[in-house]
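# sequence unavailable; structure follows:
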């Protein structure tokens, strides 16, 4: 199978991620129209449990990607298949086990969490998702390890389409039986998406297996141990982030009450933070996640082959790409916060200043993700988790101390996120520089992308006001200025010498 460069793999996965998020709107909008806030509430109650499973199981695909890449680099094709088979077995046990737990203990879970009894159908329906998602994740890790992101990218789109068709279809068909049944039908869409995405990957695996030409594979028990050794720290890191979101949901509203806000005002502020700002910030993080998925197997391959210069070059390239994504995203969301919210949530642009300040955390979050992928790619699995835990403690301290201050309120939570990720970012980069003996070229990796981003955002603001004065529509002006910014930014990357055109042509455009 032909390998892809870091840039091409990132772009392929990034585009697929953005398409999937766009398709997700075709799930949310009809669902909201069909079952309203009450039905969506039943659906959402069970969703955090599903996301917790995703976080817990996230380490195994990463481990598969790294181990497959290492064995593929050394020509150990039998080892590639051994890793894949063990990962499928492990994910099957994990997925079906989690499904069984949710099905068996659904009533006690609802009673313990004090949910409405009508949420039962959503919980039972979404319980089937881990069984299918787990198998699909193992296949994705396999293809990422072979450094070809096309199949993973396509499976994301197929998964989302399956989720929409089945979820919205069942929600519509079951609506006459009651809103709770309709919400359960929508929840079943997650399992259907995993099934469809998995079937697509199985078909592609059959073709790839013919290329590898390994027919008999011996059993290697050490592989399972190595898989867990890599997967557990990665999963812990994801679980920490997931648990932190749950803690945040408990701390912030409570501390806003201490600041003198009413229950209603506290809910509004927290909703603006999580329901608007976080959703928009997650868009550039989709591109960052794509970079990390492409980066892990590439770094692992160079490291296992002891190509130190190549590792350093890949680190330099990954930080460049991170900042090329982070800086324009931060400046764009900060500068156009109001018109962007007005474009996406017509008539509900309140809280745009919360989005502005939340955008300042984007570079730190992306650099944490990238540096974590690099460290785990070269074999340092525990240290990034430890650094993230330190950052989480910083975040809690700042949130607890700042949010109760009336003049700071919700912005204390934003400061907590910025502070926590900034500390984690610094700890990761210092450790990385020390262990890999890298002298980071900050002018190339940070200053140049920052300058290009400032030039771009200046042009965007001028275009926005020109179009707005001509049309008197902030939505049209916002849409056209964002498109113009994308068109302007790409040439600026070449003009500022961040990437040479010949390099982009060779690594991405060349077939």
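That came through fine. Computed from a predicted model, the values in this text were never measured in an experiment.
# only C-alpha atoms for contact and neighbour calcs from this point on.
Noted.
# residues in contact with residue 391?
Contacts for residue 391 were tallied using CA atoms under 8 Å, 6 or more residues apart in numbering; they are 419, 420, 421, 422, 423, 424.
# for it, which non-adjacent residue is closest in space?
Nearest non-adjacent residue to residue 391, counting by CA to CA, 6 or more residues apart in numbering: residue 420, 4.0 Å away.
# can you get me a residue count around that neighbour?
Neighbours of residue 420 under the rule other CA atoms under 10 Å: 26.
# which helices and strands does the helix or strand that contains residue 79 pack with?
Using DSSP states H and E, the element containing residue 79 is helix 77-104. Applying 3 or more CA pairs under 8 Å, 6 or more residues apart in numbering; DSSP states H and E, one finds that helix 77-104 contacts helix 6-57, helix 59-73, helix 120-126, helix 129-145, helix 221-258.
# of the contacts of residue 391, buried ones?
Using 16 or more other CA atoms under 10 Å as the burial test, the contacts of residue 391 include 419, 420, 421, 422, 423, 424 as buried.
# use this one as the comparison:
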């Protein structure tokens, strides 16, 4: 079987994430400059609805597929994997078809009564075909995660991003200045990209990685084939808490989207201003803040099957090692990212979006970026340990806390959208801290204090370098300040990691495709080992 190691699979996803994020970010920059905050707000009002419908259509089964397939492969139970794929595909097809019809039929009511802006009607209609397409893709993606081969989903992800970006920008450019058509055109770009994703990952499954084309280890003599009923129960043991968490998360996401414009209107803004401010927050500040999640997404995706496999073969020390790898990887990337977004918030917003007004929102949220980036891997570890219910509980409490802050603070005149940013700060610190304490109590966790201090010192020095570079380049231009500050600070940071032996050539070499070449280039530096 073409199985990849935990780190190799994670790094493949990281590489794919970086590529797709670069392409997607380029598309987002152009799109934001074309349609402005109001157009972005109009487009993003629909996404929480799509998230909720997808949650109800897939009912947590993609995550269950990745976990249960990984467990079945460990014991060589090919028949169980076949049952999983047939059952989940059938269930999801029926559910996705039902919800597609429901959304189309209820589109006039949804846009006129539920959403705060009735101009989203055509965008909702254009969204509906993506429900079935994404649902099918999610099952195949779960299968590849289960066999621990991340290459096909990664390539499909890159292809989807390219197609979506090209189609979106072309249609939006042709539709402007009509924001209604531009918003619907952007959603058509999403549809085109998801279709390309499904066609590629489906072709990979049927041509090379189907059940009859991959090898299984021999089934141990003491292991008996599992009954059909037990297989279904094992799926829903994982899917049920994931579904509950997904529904709650989607409800919170949707509630937040519905609540923010209403709170802003209560604070004294007109409807169009409220939509524009929502777009400024979600499409500008948050889009920059979550850039590093391309790396933690890779960890989250590979952790569920990796943790499940470690538990299935009775290796608790391996689970602890996975946890430390996730923490260390997130700290090494998340801490410097938080510093960059905090110190250069306005400069980044100006250079990238030509919208400096997004900077203050980013500056409020950025200092807790590390907590935001760490939250997803910790949640995946809890899922892999069959503790998804605990993750759901803390997520619910944090989300209710966030909504309460938005309701009480964002509606105050003079505070408005800044109250939304503070809700992100407080809720994410709480949830990430609760996840970390829970995981630590369940399996124990030893932090290498010396290694962590090396990362913290490197980050601190990078901060001082960025502040100095920012002062030197003040008045020259935001783009120049960003380029000089980030480049200088990042180079110093990476070199300090090598100098402190917190990063090694061995780790660099393990990066798929580009690692060996990068290691050869770095080995000429005296202190790089």
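Yep, that arrived. What you see is a predicted model, and the numbers here were worked out from it, not measured in a lab.
# tm score of chain vs chain?
Laid over one another, the chains give 0.85 as their TM-score (TM-score structural alignment, normalised by the length of the first structure), with 503 aligned residues with a CA RMSD of 3.5 Å.
# thinking again about what came up before, which of the contacts of residue 391 of the first structure show up in the second structure as well?
Mapping these onto the second structure (both residues aligned by TM-score structural alignment, their matches' CA atoms under 8 Å) leaves 420, 421, 423, 424 still in contact.
# where's the counterpart of the last one in the second structure, which helix or strand?
Spelled out, that is residue 424 of the first structure. Here residue 424 of the first structure is matched to residue 431 in the second structure, going by TM-score structural alignment. Assigned by DSSP H and E, residue 431 of the second structure belongs to helix 417-443.
# after that helix, which helix or strand is next? Please name it.
Following helix 417-443 of the second structure in sequence, per DSSP H and E, is helix 449-472.
# contacts for that following helix?
Under CA under 8 Å, 6+ apart, the answer for helix 449-472 of the second structure is 328, 331-332, 335-336, 339-340, 343, 481-482, 484-486, 488-490, 492-493, 496-497, 500, 502.
# then stretch 425-438 of the first structure?
312, 364, 365, 367, 368, 371, 372, 375, 384, 387, 439, 440.
# now do the same end-to-end measure for stretch 115-122 of the first structure.
This stretch, stretch 115-122 of the first structure, spans 12 Å end to end (CA to CA, to the nearest Å).
# ditto for stretch 443-453 of the second structure
23 Å.
# to the chain's geometric centre, what's the distance from that stretch?
Centroid separation for stretch 443-453 of the second structure versus its chain: 25 Å, with CA atoms, centre = their mean, to the nearest Å.
# can you count the residues close to the alignment partner in the second structure of residue 304 of the first structure?
Alignment note (TM-score structural alignment): residue 304 of the first structure maps to residue 312 of the second structure. Residues within reach of residue 312 of the second structure, counting by other CA under 10 Å, total 16.
# please name the nearest non-neighbouring residue to residue 312 of the second structure.
Per CA to CA, 6+ apart, closest to residue 312 of the second structure is residue 71, 6.7 Å.
# the one you found: how many residues sit nearby?
Residue 71 of the second structure: 24 neighbours (other CA under 10 Å).
# so who does it touch?
Contact analysis of residue 71 of the second structure by CA under 8 Å, 6+ apart lists 305, 308, 309, 312.
# next, count neighbours for residue 446 of the second structure.
Here the number of neighbours of residue 446 of the second structure (other CA under 10 Å) works out to 10.
# oops, could you answer that again for residue 152 of the second structure instead?
Other residues near residue 152 of the second structure number 20, with proximity taken as other CA under 10 Å.
# that one touches residue 202, doesn't it?
No: counting by CA atoms under 8 Å, residue 152 of the second structure stays clear of residue 202, with 9.3 Å between them.
# now the helix holding residue 79 of the first structure on the second structure. Mean distance?
When the second structure is overlaid, helix 77-104 of the first structure sits 2.4 Å from its aligned residues on average, using mean CA distance after the TM-score superposition for the first structure.
# and what of stretch 41-49 of the first structure?
Its aligned residues in the second structure lie a mean 4.5 Å from stretch 41-49 of the first structure after superposition (mean CA distance after the TM-score superposition for the first structure).
# ok now that stretch, how far from the chain's centre?
The answer for stretch 41-49 of the first structure is 19 Å, by CA atoms, centre = their mean.
# and that stretch, which residues are buried?
Across stretch 41-49 of the first structure, burial judged by 16+ other CA under 10 Å covers 41, 42, 43, 44, 45, 46, 47.
# can I get the residues you listed in TSV including distance to residue 19 of the first structure?
Formatted as TSV, the buried residues of stretch 41-49 of the first structure follow (distance: CA to CA, whole Å):
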residue	distance to residue 19 of the first structure
41	26
42	27
43	23
44	22
45	26
46	25
47	22
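# that older thread, how about the helix holding residue 431 of the second structure: buried residues?
Those would be 417-432, 434-436, 438-439, for helix 417-443 of the second structure by 16+ other CA under 10 Å.
# give me the contacts around stretch 130-142 of the first structure.
So stretch 130-142 of the first structure is contacted by 50, 53-54, 57, 60-65, 68, 84, 87-88, 91-92, 94-96, 98-99, 151-152, 191, 194-195, 197-198, 201-202, 205 (CA under 8 Å, 6+ apart).
# secondary structure element for the counterpart of residue 479 of the second structure in the first structure, which one?
In the first structure, residue 479 of the second structure lines up with residue 475, judged by TM-score structural alignment. In this assignment (DSSP H and E), residue 475 of the first structure forms part of helix 474-495.
# distance from the next helix or strand after that helix to the second structure after superposition?
Next helix or strand after helix 474-495 of the first structure toward the C-terminus (DSSP H and E): helix 501-504. For helix 501-504 of the first structure, the mean deviation from the second structure after alignment is 4.1 Å (mean CA distance after the TM-score superposition for the first structure).
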